[in-house]
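Visitor: The following comprises the amino acid sequence and a computationally predicted model.
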Amino acid sequence: MLDAVLRRRIDPPVARLAALLVTYGVGANAVTVAGLVIGLAAAAAIALGSPLLGLMLILLSRLCDGLDGAIAKDTRPTDLGGYLDIVFDFVFYGAIPLGFAVLNPAQNALPAAVLLLTFYANGASFLAYAILAEKRKIATDVRGTKSFFFSTGLAEASETIIAFCLFCLFPGWFPVIALVFAGMTAWTFAARVWLAVRTFG
């Protein structure tokens, strides 16, 4: 929901930083891998009781997630790069709730499980739609140039990062925030299924 608004503000400085990295020979796939490693380190920091360190690592990881696409545009986008980007994003999205579940299983395990279920369902609806959109040659640039079709929704990347930041800033409120965000994600899943019914039915 917020991705389109935030991209207009974030993309220009990210593009400038990406251009600088390209001059030093930094490749897009290397940045994608670095983003995943940093994201997993964030989850580990959270699990070990350092959510504020986790917050800083989450933000650094997501900077890498923005940089890899910008670097690819300045060099040569590849199918492998698009594949790694989306797969590693989903690994990261699952790792952060898992970190909070490990941090406090008694309080956080069930809300984290509910959130992960909605992530799983929403991810499946997103990727399945992208596959069929490609089959039918349906295209969109509503989220910029991507390797595959991006269907929009209430819970997108920006909302996910905001939720993760709130988890880290208010770890005692993780169950409430996680369940609210799970509701938003479930709504997005339902909206994408309805879109598929209208488009492919």
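Guide: Yep, that arrived.

Visitor: hey, let's count contacts and neighbours off CA atoms from now on
Guide: Noted.

Visitor: Quick one: neighbours of residue 114, just the number.
Guide: Burial of residue 114, expressed as a neighbour count using other C-alpha atoms under 10 Å, amounts to 18.

Visitor: Going by secondary structure, it is in what exactly?
Guide: Secondary structure assignment for residue 114, by DSSP states H and E: helix 105-135.

Visitor: now swap in residue 42 and tell me
Guide: According to DSSP H and E, residue 42 maps onto helix 28-47.

Visitor: Residue 81 and residue 29 touch, don't they?
Guide: Yes - with the criterion set as C-alpha atoms under 8 Å, residue 81 and residue 29 qualify as a contacting pair; they are 5.8 Å apart.

Visitor: mind listing what residue 31 touches?
Guide: Residues counted as contacts of residue 31 (C-alpha atoms under 8 Å, 6 or more residues apart in numbering) are 64-65, 67-68.

Visitor: er, residue 100 actually
Guide: Per C-alpha under 8 Å, 6+ apart, neighbours of residue 100: 43, 46-47, 108-109, 112, 174.

Visitor: Just the buried positions in whichever strand or helix holds it, please.
Guide: Element membership for residue 100 (DSSP H and E) is helix 79-103. Counting neighbours by 16 or more other C-alpha atoms under 10 Å, one finds that the buried residues in helix 79-103 are 81-82, 85-86, 88-89, 92-103.

Visitor: that's a strand at residue 172, yeah?
Guide: No - following the definition DSSP: H, G, I helix; E, B strand; the rest coil, residue 172 is helix and is not counted among the residues of a strand.

Visitor: And it, how far from residue 56?
Guide: Note on residue 172: its distance to residue 56, by C-alpha to C-alpha, to the nearest Å, is 18 Å.

Visitor: before we move on, the earlier item: would you mark the buried spots in the helix holding residue 42?
Guide: By 16+ other C-alpha under 10 Å, the buried positions in helix 28-47 come out as 28-29, 31-47.

Visitor: dropping in the other structure now:
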Amino acid sequence: MLDHWLTHSKFKESYEKLVQRLFRNKISPNHLTIIGLILGLTSAASIFLSDVFSLLFIVFYIISTILMALSFLFDTFDGVIARMREPTKFGGILDIFCDRTVEVSIIIAFVSTDPISLLYPGLFSLGGMVLCISMFLLSSIELNKSPEEEKAKIISYRKGFMERSETLIFFLLTNIIYICRSLLLWVFAILVLLTAFIHLIQTFKDLNSEKR
């Protein structure tokens, strides 16, 4: 929801101009994607280490939160630069691969800090993500994209209830409010599963309307 709103807000133009000034002709979108991946994996490792080295919990806690936010930030940078230079199919695929790798790694890291309490909410979160990304990809393949979407993205998503921005918010909250990790992961899992179900229903309606 937030991604869709931001895409159509005045903030988008100002933000994209700033990113273009910072990175234009300096680094490729794929390199930005890889940097985001490295930051995300390092954040996940920091979450894991915060439980292993309990005396340094606060240090790893702060590091993981900062790196997580930076990882998601770089994920927005690559899209801006890609649209400026003309996006590629491999770039879109690499972006999806890196996004999901970071998200899965962070959830596994959360579970590792308290396997007894977080195992099931973690499993349901991962299962929900599999269903959700499957619906995103299938609906983007089956449904025709508008000319504007074709120019903007190689891989196009329909707007959803739980998108990248909402995922960042939930992950940051789950990391920061660590005493509520089980509850937050359950809520995240339910919302992601609900998003997948909503996409299934909407795709069914859209495909039926195309036949008429």
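Guide: On my side now, so go ahead. It should be emphasised that the depicted structure is a prediction, and the values quoted were computed from it without experimental measurement.

Visitor: Remind me what the helix holding residue 114 of the first structure packs against, helices and strands.
Guide: Packed against helix 105-135 of the first structure, as judged by 3 or more C-alpha pairs under 8 Å, 6 or more residues apart in numbering; DSSP states H and E, are the following elements: helix 79-103, helix 174-200.

Visitor: Off-centre distance for the shortest one?
Guide: Spelled out, that is helix 79-103 of the first structure. The gap between where helix 79-103 of the first structure is centred and where its chain is centred comes out at 7 Å by C-alpha atoms, centre = their mean, to the nearest Å.

Visitor: Read off where it ends up in the second structure.
Guide: Counting by TM-score structural alignment, helix 79-103 of the first structure falls onto residues 89-113 of the second structure.

Visitor: average offset between that stretch and the first structure?
Guide: Between stretch 89-113 of the second structure and its aligned stretch in the first structure, the superposed structures give an average distance of 1.1 Å (mean C-alpha distance after the TM-score superposition for the first structure).

Visitor: What's the match for residue 186 of the first structure in the second structure?
Guide: Alignment of residue 186 of the first structure against the second structure is given by TM-score structural alignment, with residue 193 as its counterpart.

Visitor: from memory that match sits against residue 132, does it?
Guide: Yes - between residue 193 of the second structure and residue 132 a contact is recorded at 6.8 Å, counting by C-alpha under 8 Å.

Visitor: Work out which residue lies at the spatial centre of the second structure.
Guide: With the centre of the second structure defined as its mean C-alpha position, the nearest residue by C-alpha atoms, centre = their mean is residue 164, 3.7 Å away.

Visitor: Show me what that residue aligns to in the first structure.
Guide: Matched across to the first structure, residue 164 of the second structure falls on residue 157, judged by TM-score structural alignment.

Visitor: From residue 83 of the first structure, how far off is its match?
Guide: To residue 83 of the first structure, residue 157 of the first structure is 17 Å away according to C-alpha to C-alpha.

Visitor: ok, now residue 50 of the first structure?
Guide: Distance of residue 50 of the first structure to residue 83 of the first structure, given as C-alpha to C-alpha: 31 Å.

Visitor: what about stretch 42-51 of the first structure, start to end distance?
Guide: End-to-end distance of stretch 42-51 of the first structure: 8 Å, with C-alpha to C-alpha as the criterion.

Visitor: Residues touching it, excluding its own?
Guide: If you take C-alpha under 8 Å, 6+ apart as the criterion, stretch 42-51 of the first structure is touched by 52-58, 95-103, 168-169, 171.

Visitor: how about 6 Å then?
Guide: Residues outside stretch 42-51 of the first structure that contact it (C-alpha atoms under 6 Å, 6 or more residues apart in numbering) are 54, 57-58, 95-96, 99-100, 102-103, 168.

Visitor: Then stretch 56-66 of the first structure?
Guide: Applying C-alpha under 6 Å, 6+ apart, the external contacts of stretch 56-66 of the first structure come out as 31, 35, 38-39, 42.

Visitor: counterpart of it in the second structure, which residues?
Guide: So in the second structure, the equivalent range for stretch 56-66 of the first structure is 66-76, judged by TM-score structural alignment.

Visitor: Just the buried positions in that stretch, please.
Guide: Across stretch 66-76 of the second structure, burial judged by 16+ other C-alpha under 10 Å covers 67-72, 74-76.

Visitor: got it, and stretch 186-201 of the first structure?
Guide: For stretch 186-201 of the first structure, a neighbour-count test (16+ other C-alpha under 10 Å) marks 186-193, 196 as buried.
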